[in-house]
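*Asks:* return a 3D structure for these sequence lines:
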Amino acid sequence: MVTSATFRHPGPLAISVAQVDEMSGGRVEFGLGAGWFEAEHRAYAIPFPTLGERFDRLTEQLEIITGLWGTPAGETFDYSGTHYSVSESPGLPKPAQTPHPPIILGGMGAKRTPALTARFATEFNIPFAPLDGLIQQYARVAAAVEDAGRAKDSLTYSAAFVLCAGRDDAEIARRAAAIGREVDELRSNSPAVGTPDEIVDKLGPFLQGGVQRVYLQVLDMSDLEHIEFIAETVVPQLR
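*Replies:* Sure thing, here's the model as predicted:
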């Protein structure tokens, strides 16, 4: 859902996102995180610093990327950080959206995550979290947003869940087997598992807990009927 601050340098990343935003007619939503999956870093020869350094890099990247996008045409941008420095950058190209594409941040960090969200984000996302943890983290972020002097409705709160839906138990079990998961385990970890009515009922407390947007992780990408099924049977009940 997001790229990691360990994967790319902030200047080329700002350029890439701006170009895709222009090519797509302003459809980019930009997600950036500190990085967490050490095995993936090892698998692709990417350094995996300490958690503190990863958050430091994330902070500097957000400052640089938004600075490059926000620099008026004809002016230059400079930045001096611990990990990245910018000198006399024209800050080009610019994204199609103004002042810049929506920025999505997320995670369960208790201090730096809410603070960065309040400074930079348009949307805050929590992936695969239980309801009590989600509500607690949303409260931290809401407090940080208020402390930053932002309007409460200036931030969208979202959540991500694994999807495994079906018309009956047999279809649910077939889809669970296709992704190498057990139905009972999936049901205990995600409200987006079960029949349409079951999913709507289980999503209810999450919506009441503050979730405004739901992302569904479709692990069997060859099963397009799965997506059509959700669009036809679940989405209309949530509108």
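
*Asks:* when you work out contacts or count neighbours from here on, use the C-alpha atoms and nothing else.
*Replies:* Fine.

*Asks:* residue 183: neighbour count?
*Replies:* By other CA atoms under 10 Å, the residues close to residue 183 number 19.

*Asks:* which residues does it contact?
*Replies:* Applying CA atoms under 8 Å, 6 or more residues apart in numbering to residue 183 gives the contacts 172-173, 176.

*Asks:* how about those residues in TSV, adding secondary structure and neighbour count?
*Replies:* Formatted as TSV, the contacts of residue 183 follow (DSSP: H, G, I helix; E, B strand; the rest coil; neighbours: other CA atoms under 10 Å):
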residue	secondary structure	neighbour count
172	helix	19
173	helix	18
176	helix	23
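
*Asks:* may I see those residues organised as CSV, with distance to residue 24 added?
*Replies:* Formatted as CSV, those follow (distance: CA to CA, whole Å):
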residue, distance to residue 24
172, 36
173, 38
176, 34
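
*Asks:* can you tell me which of those is closest to residue 33?
*Replies:* residue 176 (28.7 Å; CA to CA).

*Asks:* contacting residues for the closest one?
*Replies:* Residue 176 neighbours (CA under 8 Å, 6+ apart): 164, 182-183, 186.

*Asks:* could you identify the most distant pair in the residues you listed?
*Replies:* With CA to CA as the measure, no two of the contacts of residue 176 lie farther apart than 164 and 182, at 10.5 Å.

*Asks:* who has more neighbours out of the two?
*Replies:* Set side by side, residue 164 and residue 182 show more neighbours around residue 164, with 30 against 14, by other CA under 10 Å.

*Asks:* with adjacent residues omitted, what lies nearest to the more buried one?
*Replies:* With sequence-adjacent residues excluded and distances taken as CA to CA, 6 or more residues apart in numbering, residue 164 is closest to residue 193, at 4.7 Å.

*Asks:* next up, for comparison:
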Amino acid sequence: MDLRIFTEPQQGASYETLLTVAKATEDLGFDAFFRSDHYLRMGSADGLPGPTDAWITLAGLARETERIRLGTLMTAGTFRLPGVLAIQVAQVDQMSGGRVELGLGAGWFEEEHKAYGIPFPKEKFGRLEEQLAIVTGLWATPTGETFSYDGTHYQLADSPALPKPAQSKVPVLIGGHGATRTPRLAAQYADEFNIPFASIEDSEKQFGRVREAAVKAGRKADDLVYSTALVACVGRTDAEVARRAASIGREVEELKANGLAGSPAEVVDKIGQYGAAGASRIYCQMLDLDDLDHLELLSSQVQSQLNTG
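*Replies:* Below you'll find the predicted structure:
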């Protein structure tokens, strides 16, 4: 089981804070550092000092880290034109020496679009499908050839399809809870399928749908990595768990039911249950980015007990 660190900077984090967490992620032996792609806080957080852009952040981290994978859960398709996104991701992949992964979703948080003047189209899934076709098509076009696309939402004519990523294939992540269209899209384009904040039972059902869709699409079901994202709240004692839950405005019992919460032993057991449901990778959502001791505990007492090889 791979453990990855997943952050939500729109809740309040500077680039320097994210850099500190990313370096700790690398030093503590985790597989990857991922971040959300949002421009507005959610819930009761004050959001200070304000949002940071996902791909500008990852570009900086690409130059400041050496080993960890870097990516998004999920880049909002409403924020960027697909041709521009292909250029951005390819460039950051070059800057990292080939360590980037692209999670791409349709976009959903209407309030942040209103807050920053970003168009929020009614039809988002069709746009996402075209974006995936364009981004992956641009990268796959041989150097010296051109790429064109005539879609409902996007049209490209004779693109040189440059630059190319450092990797021969940038892993693409698709996620969600949809029962029909999402599995079909994942089967067509994804290297990894992620279902965020879902129960063990719902995760197993959704993994099954994606596996079936992959076979129908002519792929092997095991061609994809299957992952989940869960909030982490781990403590050496009950008091430490309660303190960490309070710091993020959550209740311990709710976190134990819906996330990775409790003692290291409890969390290792919960991870095992997700593994039995089909997950081979978990994104641990860390909501208090100033609590580096939490990262160290997750590394020394949870990750150390898992088969990460």
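
*Asks:* so after superposing, what's the score?
*Replies:* Here the TM-score for the pair of chains, by TM-score structural alignment, normalised by the length of the first structure, is 0.96; 235 aligned residues with a CA RMSD of 0.9 Å.

*Asks:* picking that back up, for the contacts of residue 183 of the first structure, which ones persist in the second structure?
*Replies:* Retained in the second structure: 172-173, 176, out of these (criterion both residues aligned by TM-score structural alignment, their matches' CA atoms under 8 Å).

*Asks:* thinking again about what came up before, nearest to residue 14 of the first structure, out of the contacts of residue 183 of the first structure: which one, please.
*Replies:* The nearest one, if we look at the contacts of residue 183 of the first structure relative to residue 14 of the first structure and count by CA to CA, is residue 176, at 38.2 Å.

*Asks:* what about residue 174 of the second structure, which SS state?
*Replies:* Secondary structure, DSSP: H, G, I helix; E, B strand; the rest coil: residue 174 of the second structure is strand.

*Asks:* which residue lines up with it in the first structure?
*Replies:* Counting by TM-score structural alignment, residue 174 of the second structure corresponds to residue 105 in the first structure.

*Asks:* next, count neighbours for the aligned partner of residue 89 of the second structure in the first structure.
*Replies:* Aligned by TM-score structural alignment, residue 89 of the second structure pairs with residue 17 of the first structure. When counting by other CA under 10 Å, one arrives at 21 neighbours for residue 17 of the first structure.

*Asks:* show me the contacts for residue 17 of the first structure.
*Replies:* Residue 17 of the first structure neighbours (CA under 8 Å, 6+ apart): 28, 30, 95.

*Asks:* in CSV, list those residues along with distance to residue 132 of the first structure, neighbour count and secondary structure.
*Replies:* Listed next are these as CSV, based on distance: CA to CA, whole Å; neighbours: other CA atoms under 10 Å; DSSP: H, G, I helix; E, B strand; the rest coil:
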residue, distance to residue 132 of the first structure, neighbour count, secondary structure
28, 31, 21, coil
30, 27, 21, strand
95, 37, 24, coil
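
*Asks:* starting at the chain centroid, how far to the helix or strand containing residue 52 of the first structure?
*Replies:* According to DSSP states H and E, residue 52 of the first structure maps onto helix 51-70. In this view, helix 51-70 of the first structure has its centroid 16 Å away from the chain centroid, taken as CA atoms, centre = their mean, to the nearest Å.

*Asks:* hmm, back to that, count the residues that sit near the match of residue 174 of the second structure.
*Replies:* Applying other CA under 10 Å, I find that residue 105 of the first structure has 24 neighbouring residues.

*Asks:* ok, residue 87 of the first structure next?
*Replies:* A count of nearby residues for residue 87 of the first structure, using other CA under 10 Å, gives 10.

*Asks:* so where does it fall, helix or strand?
*Replies:* Going by DSSP H and E, residue 87 of the first structure is in strand 85-89.

*Asks:* give the aligned range of that strand in the second structure.
*Replies:* Strand 85-89 of the first structure lines up with residues 155-159 of the second structure when matched by TM-score structural alignment.

*Asks:* same question, stretch 193-208 of the first structure
*Replies:* Aligned by TM-score structural alignment, stretch 193-208 of the first structure corresponds to residues 261-276 of the second structure.

*Asks:* tell me the buried residues in the matching stretch?
*Replies:* 261-264, 267-268, 270-272, 274-275 (16 or more other CA atoms under 10 Å).

*Asks:* now do stretch 247-258 of the second structure
*Replies:* Neighbour-count burial for stretch 247-258 of the second structure [16+ other CA under 10 Å]: 252, 255-256, 258.

*Asks:* among those, which are in helices?
*Replies:* 252, 255-256, 258 (DSSP state H).

*Asks:* biggest separation within the residues you listed, which pair?
*Replies:* For those, the farthest-apart pair by CA to CA is 252 and 258; their separation is 9.9 Å.
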